[in-house]
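Peer 1: Need a 3D model of the sequence below.
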Amino acid sequence: MDLEAVRTFVAVAEAGQFQKAAADLSITQQAVSKRIATLERTLGVRLFTRAARGAELTIDGQAFLPHARELLRVAERAGASVRPGRRPLRVDVLASRSAQSGLMRGFHRAHPEIDLDVMMLFDIETAVTAIRSGAIDASFRAVAAPGRPVPEDIASVRVLDEPLQLLTGPAHALAGAQSVTLAQLVGHRIWMPGIAPGTEWAAYYDDLVAEFGLTIEATGPNFGSDALLDTIADTPALATFMGEPTRLVWPAGHGLRRIPVTDPTPVYPHSLLWHRDNPHPALATLRTHLAATTTGHDTTGTWTPSWAIPR
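Peer 2: Okay, the predicted model is just below:
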């Protein structure tokens, strides 16, 4: 059904005259007549009768009018759902308790007037595909891992360097340390079952292992953060890495320790990715917010892999 014809029908019904409806719609009276005739042919009924006072609705026209108005309302809502500035800003974060999620919570506090849809995609290929298709407006990722150059139509900016800390149970050999160096971690088993082969975070930890001789194990199924915390608390031989901004809650009886890592401090590089042609006005607001609230990169005493940009 032609929505312009439906809109014209409603205009005539409200104006009571073809001539006034034409003026209201900024079209000719002939165009109004053609649109009404087309709609009547589509519906198979007459919608108006000519009268001395103008155009009067037939019984069928009266029955169709409320539905026509609803059609126009639905069309407006459908357009608004995808219109930049009218629909929510859709942003991908890796996990609900991740540093990226914390950045988005800070953005929401600073700009509560902006509607947000926060989602969680798995890998960078999925995220880039979603950015290109318009399914999302932006994604937080580590770029550019070996073999994964950022496509030319995708823009990126480094927004956060996330320091890693060591998380141990109370009986671990390093549990009492105020801080540990990467050299002190050599020979200790660091268990991280969430490392999936082929991901950007797998590339990060591969480089960390290669450069500092660490032992990082990704064995066993990933049952989530609760299972990880339970295992670390109960296993003196295991520790894990956790981002400093990551906020996890565990039972007081676990006695877990968060220990800063130094000399150097490994930091995970988070970048914001978006399509260069994305016109959503809130995207620029998000970039401005992140630029104003995040710290510098590649600071003295920190380590990131050589492929992280910028360098």
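
Peer 1: from here on, contacts and neighbour counts on C-alpha atoms
Peer 2: OK.

Peer 1: Quick check: longest strand in the protein by residues?
Peer 2: The longest strand of the chain (DSSP state E) is strand 154-168.

Peer 1: tell me which strands and helices that strand is in contact with?
Peer 2: Packed against strand 154-168, as judged by 3 or more CA pairs under 8 Å, 6 or more residues apart in numbering; DSSP states H and E, are the following elements: helix 225-234, strand 238-243, strand 257-262, strand 265-275.

Peer 1: out of those, nearest to residue 21?
Peer 2: Within these, the stretch nearest residue 21 is strand 265-275; the backing value is 42.2 Å (CA to CA).

Peer 1: please give me the structure for this one as well, since I'd like to look at both together:
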Amino acid sequence: MDLQQMRYVVAVAETRNFTRAAERCSVVQSSLSHRIASLERELGVTLFARSSRRTELTSAGAAFLARARECLAAADRAVADAAAAAGVVRGRLAVGVIVTTAAVDVPELLQRFRARHPDVRVLLRAGGSDELVAAIRAGDLDVAFLGLPEDARPAGVESLVLDHDEHVLVVPAGHRLAGARRVTLREVAGETFVDFVAGTAARAQSDQAFAAAGLARDVAYEAGVAELITRLIARELGIALLPSAFIRPLAADDPALALVPVVDGPRRVECLAWSRFNPSPATRALLDVLGVRGPTG
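Peer 2: Next comes the predicted model:
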């Protein structure tokens, strides 16, 4: 058994097709198929159930796949650590980002990072804060930019607060509150709301603020991305509370939206999170570009 056979198994598992897997691995299909068949004989198990139309992992294949990925990740880390010891940062850097990130200009940050470390392959993944923290703990992400309720901090990872922010009310330009100097949660509790999906950290920020004020509200529309929320508001389907640092630049270019300060509205923190267990050289390099001098494992 060797690492190349493991890479072939991962490729077939992810593409569910021997031809596409061979193309991904830049080998002819017959060679890839032969190497996987040889591995199956060595292991004494069948890794894939094959037919003329479908290729799926067997239970043995699924068990092997999980450990194969761990072995390949360890091999990649070994190469990266050896290069780092020689003063060169290589390998993979997986970065998670929430869609409302505003404390850091992520593209500009990655531009500076690439200028210093051109041999690092950067993978970006968007998602909710809770999902991204779980991915760091599982080893699928190296770092993530998060947005959380003001008194919350991500568990099981290292983290650094980047900025504090408050939400503003976002209403259609023709709404009765457009142009108001400020409002309270009680004044808007009877409105129809658009918000993020229930159970997410992005949604919790508004839910906790209304709960603290002893108020209930009607969330008629739930969306996974802020862009859809603003489009629903522009169509006069509801109003929303969104982080001010994120929404102000967007609203400035959108005459269909109006922003109103909220006296007792939600507040959030933007955080940077990374693994507390032996961060990779690429992770340490990104922290250095950011000027982070906190613990790095």
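
Peer 1: Of the helices and strands packed on strand 154-168 of the first structure, which is nearest residue 144 of the first structure?
Peer 2: Between residue 144 of the first structure and those, the tightest spacing by CA to CA is seen for strand 265-275, at 9.4 Å.

Peer 1: what's the most buried one of the helices and strands packed on strand 154-168 of the first structure?
Peer 2: With neighbours defined as mean count of other CA atoms under 10 Å, those peak in mean count at strand 265-275, which reaches a mean of 23.

Peer 1: wait, which of the helices and strands packed on strand 154-168 of the first structure is closest to residue 59 of the first structure?
Peer 2: For these, the distance to residue 59 of the first structure is smallest for strand 265-275, at 51.8 Å, taking CA to CA.

Peer 1: Dump the helices and strands packed on strand 154-168 of the first structure into JSON lines; add distance to residue 8 of the first structure as well.
Peer 2: Putting those into JSON lines (distance: least, CA to CA, whole Å) gives the following:
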{"stretch": "helix 225-234", "distance to residue 8 of the first structure": "58"}
{"stretch": "strand 238-243", "distance to residue 8 of the first structure": "59"}
{"stretch": "strand 257-262", "distance to residue 8 of the first structure": "67"}
{"stretch": "strand 265-275", "distance to residue 8 of the first structure": "38"}
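
Peer 1: what packs against the next helix or strand after the longest strand of the first structure?
Peer 2: As assigned by DSSP states H and E, the chain's next helix or strand after strand 154-168 of the first structure is strand 180-181. Strand 180-181 of the first structure sits against strand 257-262, with contacts defined as 3+ CA pairs under 8 Å, 6+ apart.

Peer 1: element containing the residue nearest the centre of the first structure, please.
Peer 2: Most central residue of the first structure, judged by C-alpha distance to the mean C-alpha position with CA atoms, centre = their mean, is residue 91 at 1.4 Å. When secondary structure is defined by DSSP H and E, residue 91 of the first structure falls within strand 89-92.

Peer 1: ok so, going back, for the longest strand of the first structure, which residues meet the burial criterion?
Peer 2: 154, 156-168 (16 or more other CA atoms under 10 Å).

Peer 1: what angle separates the strand or helix carrying residue 283 of the first structure from strand 265-275?
Peer 2: Residue 283 of the first structure belongs to helix 281-293 when elements are defined using DSSP H and E. Going by axes from the mean of the first three to the mean of the last three CA atoms, to 10 degrees, helix 281-293 of the first structure is angled at 160 degrees with respect to strand 265-275.

Peer 1: Where in the second structure does whichever helix or strand comes after helix 281-293 of the first structure fall?
Peer 2: Next along the chain after helix 281-293 of the first structure, taking DSSP H and E as the criterion, comes strand 302-303. Residues of the second structure offer no counterpart to strand 302-303 of the first structure, counting by TM-score structural alignment.

Peer 1: can you list contacts of strand 302-303 of the first structure?
Peer 2: With CA atoms under 8 Å, 6 or more residues apart in numbering as the test, strand 302-303 of the first structure has contacts from 262, 263, 264, 265, 266, 267.

Peer 1: So in the second structure, which helix runs the longest?
Peer 2: Looking only at the second structure and at elements set by DSSP state H, the helix with the highest residue count is helix 59-85.

Peer 1: and the angle from it to helix 281-290?
Peer 2: Between the direction of helix 59-85 of the second structure and that of helix 281-290, the angle (the same axes, to 10 degrees) works out to 50 degrees.

Peer 1: Just list what helix 59-85 of the second structure packs against, helices and strands only.
Peer 2: With contacts defined as 3+ CA pairs under 8 Å, 6+ apart, the packing partners of helix 59-85 of the second structure are helix 3-15, strand 91-97, helix 281-290.

Peer 1: returning to that earlier point: in the second structure, which residue range corresponds to the strand holding residue 91 of the first structure?
Peer 2: Residues 93-96 of the second structure are where strand 89-92 of the first structure aligns, with TM-score structural alignment as the criterion.

Peer 1: quick check, distance from that stretch to the centre of its chain.
Peer 2: Computed by CA atoms, centre = their mean, to the nearest Å, the separation of stretch 93-96 of the second structure from the middle of its chain amounts to 8 Å.

Peer 1: One more: stretch 22-34 of the first structure?
Peer 2: Here the centre of mass of C-alpha atoms in stretch 22-34 of the first structure, compared against the chain's by CA atoms, centre = their mean, lies 44 Å away.

Peer 1: now swap in stretch 35-50 of the second structure and tell me
Peer 2: In terms of CA atoms, centre = their mean, the gap separating the centre of stretch 35-50 of the second structure from the centre of its chain is 35 Å.

Peer 1: So which bit of the first structure is that stretch matched to?
Peer 2: Following TM-score structural alignment, stretch 35-50 of the second structure has no partner segment in the first structure.

Peer 1: next one: stretch 203-211 of the second structure
Peer 2: When stretch 203-211 of the second structure is aligned against the first structure using TM-score structural alignment, it corresponds to residues 202-210.

Peer 1: what's the average distance of that stretch to the second structure?
Peer 2: For stretch 202-210 of the first structure, the mean distance to aligned residues of the second structure following superposition is 1.9 Å (mean CA distance after the TM-score superposition for the first structure).
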